[in-house]
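> The following comprises the amino acid sequence and a computationally predicted model.
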Amino acid sequence: MFKGSMVALVTPMKADNSLDWDALHKLVEWHIEQGTHGIVAVGTTGESATLNMAEHAEVIRKVVDQVNGRIPVVAGTGANSTSEALELTAAAKDACADACLLVTPYYNKPPQEGLYQHFKVIAESVAIPQLLYNVPGRTAVDMQADTVGRLAELPNIIGIKEATGSMERLQAIQAVTPDEFILLSGDDGTALEFMRLGGHGEISVTANVAPALTAKLCELALAGDVEEAQIIDERLMPLHNTLFLEANPIPVKWALHRMGLIGDAIRLPLTPLAAEYRPALEAAIESAGISLSK
């Protein structure tokens, strides 16, 4: 169920800082039309760190209701407070999300045992499938493969989004988890290699901008047609790179604005993409065959 191209969806906003529900609705429909295989609502790319609890839960509910079972919806419900992560995960279950994505607690740097206990409490408290999310470049904590293996023994924990970009880490996780454990890349630039080595798909930032191409890349990779997938990956590589010229989701929100899909609003402490980076991102968008708004 959770495989292929799963977009880490942005959360559109208005100039007054309120959430832009109309733009969100249009984005969800566009992704379904373009062949995106699943939607991750309110993850890192969805600015989860700056949405309050009520907004967070409402975005999840609206996306789930609109998708209406057409593709899977995964709710980002991680937090650096276990009680807050529990609350968000329970809200996602109440909204009928298909699964939750829980990032490792950021900033407070828990030890491996703390990570295990954090995820164990949530898994045993809320009856919804849960995907772990390891992204040490943002959280300052790296969940080791042995910890993932321990957590994989818990019934509600069904997979991981692994965003280190390390194939050695992927193989270490494969060695300590069952075959059915879902392995999703969280790094667009290395996602093809991740799938070639047995991963099941990716949770993608690039898919926000190039949903059809990212979906096709994943379909080819999972079918074993790596050469054709490589052609698409090379076409998308400038996007993979330029979408991280500044902290995610600054570049991707600006890209979608230039495509005419959302406004240019982003919440502090993030700010719109610096002017010096815009020409490179525009060129990457166009090199992927995507039109910019006039």
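Done, it's in.

> make it CA atoms for all contacts and neighbour counts henceforth
Will do.

> And the helices in this protein, which stretches?
In the chain, the segments counted as helices under DSSP state H are 21-34, 53-67, 82-94, 112-125, 136-139, 145-151, 167-176, 191-196, 211-222, 226-242, 250-258, 278-287.

> List the buried residues of the fifth one.
Translated: helix 136-139. Pro136, Thr139 (16 or more other Cα atoms under 10 Å).

> And stretch 229-246, by the same measure?
229-230, 232-233, 235-240, 242-243, 245-246.

> How far away from the center of its chain is that stretch?
In this view, stretch 229-246 has its centroid 16 Å away from the chain centroid, taken as Cα atoms, centre = their mean, to the nearest Å.

> which residues sit against that stretch?
If you take Cα atoms under 8 Å, 6 or more residues apart in numbering as the criterion, stretch 229-246 is touched by 188-189, 192, 205-206, 213-214, 216-218, 220-221, 251-252, 273, 277, 280-281, 284-285, 287-288.

> adding another structure so you can compare the two:
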Amino acid sequence: MSYPISRRTFLEQLTPAAIGLAAGAGALTSHAADHMKPVEKKFVPVMVTPFKSDLKIDYDKLSLLTDFYLAAGAKGFFANCLSSEMFFMNDQERIDLTRHVVNYVAGKVPVVSTGSFGDTIENKAVFAKQIQDTGASGVILITGHFAAASESDTVLLQNLEKFLSLTGDMKVGTYECPVPYKRLISPAVFKSLVSNRRFIYHKDTSEDIKNIEVKLKIAQGTQLEFYNAHTATAVESLRKGGRGMSPISGNFYPEIHTWLCRYADDPSKSADAAWIQSEIARTEPVISKYYPLSSKYFLKKRGLPIELVSRSKAKSIPAEQMKVLDDTYNVFLGWCDRLGIKAVNARQ
């Protein structure tokens, strides 16, 4: 099987001198210009999608939700992701959803979006270009979309090579999405990807601090921004070079992740950081039940007028689980009191 570019070209294919994106909010990375400045750690929510009772996307509520994330300190957005219920949308909805967020944010912060849908590499490239055309800062590629579970990393790299050859100078990222299956990127593959400056983003779901540490060392000093989805390794990953956090719990209490991103490296906050990490790790199994509907229930408690409607498997939340979420909401308010956080009031 042959591909349009060689492995060597794949590794050496560089963008022009400015390896970041355009100046302003579109630049996911700007270290080439101001590498002496402290690197800002970012909370980037994996956005949920509000639906109307007829299961159509509620764009008005999506705008309100976007405002809520921004008020809570979000420094970017991952639209059209697993939390968005993208696997229950058609291509046009995925594009329209991404475009709405990009247009609504209007350059305040960068927006990335999954763009690797399609039954062939050629079709994936076509769809990715449509996502790029929305104005997204980066097109995210699901690792499980580029090789079957039984296929080797060689196949994964070959398919990525072919995809890149079809997509010009498109800025891309990787996402170890659990669907269609969770394909974790090995350090060797990760090193190959980071060597290509078109790769600007990685969302890690390995939940393994040793694996994370290896990847962070590889990414150090490069254009690639590393975002951790695992709350139990949040502090370690931030301290060891992670660019930010992007966990599902950001759809419940985004202020907590904003606080962690701001203070993980602050020695005076080390005790509080260790404490809050243990707290959010403890509550993760609770909030994960009936997700993403559980997050919509929680957000509704926080004042967002969104419907408790989901296209995913969970169509309703049992009363006993609602009570658990109610209790978790009160726990969250206690966290805010201890850390001196002003929780966003979405009703105002």
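In hand now; what should we look at? Predicted model only: the values in this text are computed from it and were never measured.

> quick revisit: want to throw the buried residues of stretch 229-246 of the first structure into JSON lines with distance to Gln174 of the first structure?
Below are these laid out as JSON lines (distance: Cα to Cα, whole Å):
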{"residue": "Ala229", "distance to Gln174 of the first structure": "23"}
{"residue": "Gln230", "distance to Gln174 of the first structure": "23"}
{"residue": "Ile232", "distance to Gln174 of the first structure": "26"}
{"residue": "Asp233", "distance to Gln174 of the first structure": "24"}
{"residue": "Arg235", "distance to Gln174 of the first structure": "29"}
{"residue": "Leu236", "distance to Gln174 of the first structure": "27"}
{"residue": "Met237", "distance to Gln174 of the first structure": "26"}
{"residue": "Pro238", "distance to Gln174 of the first structure": "30"}
{"residue": "Leu239", "distance to Gln174 of the first structure": "29"}
{"residue": "His240", "distance to Gln174 of the first structure": "25"}
{"residue": "Thr242", "distance to Gln174 of the first structure": "30"}
{"residue": "Leu243", "distance to Gln174 of the first structure": "29"}
{"residue": "Leu245", "distance to Gln174 of the first structure": "31"}
{"residue": "Glu246", "distance to Gln174 of the first structure": "32"}
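
> and which of the residues you listed is nearest to Tyr107 of the first structure?
Distance to Tyr107 of the first structure, by Cα to Cα, is smallest for Glu246 among these, at 19.8 Å.

> Need the counterpart of Met53 of the first structure in the second structure.
Under the alignment (TM-score structural alignment), Met53 of the first structure pairs with Asp91 of the second structure.

> can you tell me which residues contact Ala99 of the first structure?
Applying Cα under 8 Å, 6+ apart to Ala99 of the first structure gives the contacts Val73, Val74, Ala75, Lys93, Ile128, Pro129, Gln130, Leu131.

> Most neighbours among the residues you listed, please name it.
Ala75 (34 neighbours; other Cα atoms under 10 Å).

> so that residue touches Ala91, yeah?
No: counting by Cα atoms under 8 Å, Ala75 of the first structure does not reach Ala91; the two are 9.5 Å apart.

> hmm, back to that, what two of the buried residues of stretch 229-246 of the first structure are the furthest from one another?
Longest span within those, Cα to Cα: Ala229 and Glu246, 27.0 Å.

> Could you export the helices of the first structure as JSON lines, including distance to Thr44 of the first structure?
Listed next are the helices of the first structure as JSON lines, based on distance: least, Cα to Cα, whole Å:
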{"stretch": "helix 21-34", "distance to Thr44 of the first structure": "16"}
{"stretch": "helix 53-67", "distance to Thr44 of the first structure": "12"}
{"stretch": "helix 82-94", "distance to Thr44 of the first structure": "14"}
{"stretch": "helix 112-125", "distance to Thr44 of the first structure": "18"}
{"stretch": "helix 136-139", "distance to Thr44 of the first structure": "9"}
{"stretch": "helix 145-151", "distance to Thr44 of the first structure": "21"}
{"stretch": "helix 167-176", "distance to Thr44 of the first structure": "21"}
{"stretch": "helix 191-196", "distance to Thr44 of the first structure": "18"}
{"stretch": "helix 211-222", "distance to Thr44 of the first structure": "18"}
{"stretch": "helix 226-242", "distance to Thr44 of the first structure": "16"}
{"stretch": "helix 250-258", "distance to Thr44 of the first structure": "11"}
{"stretch": "helix 278-287", "distance to Thr44 of the first structure": "20"}
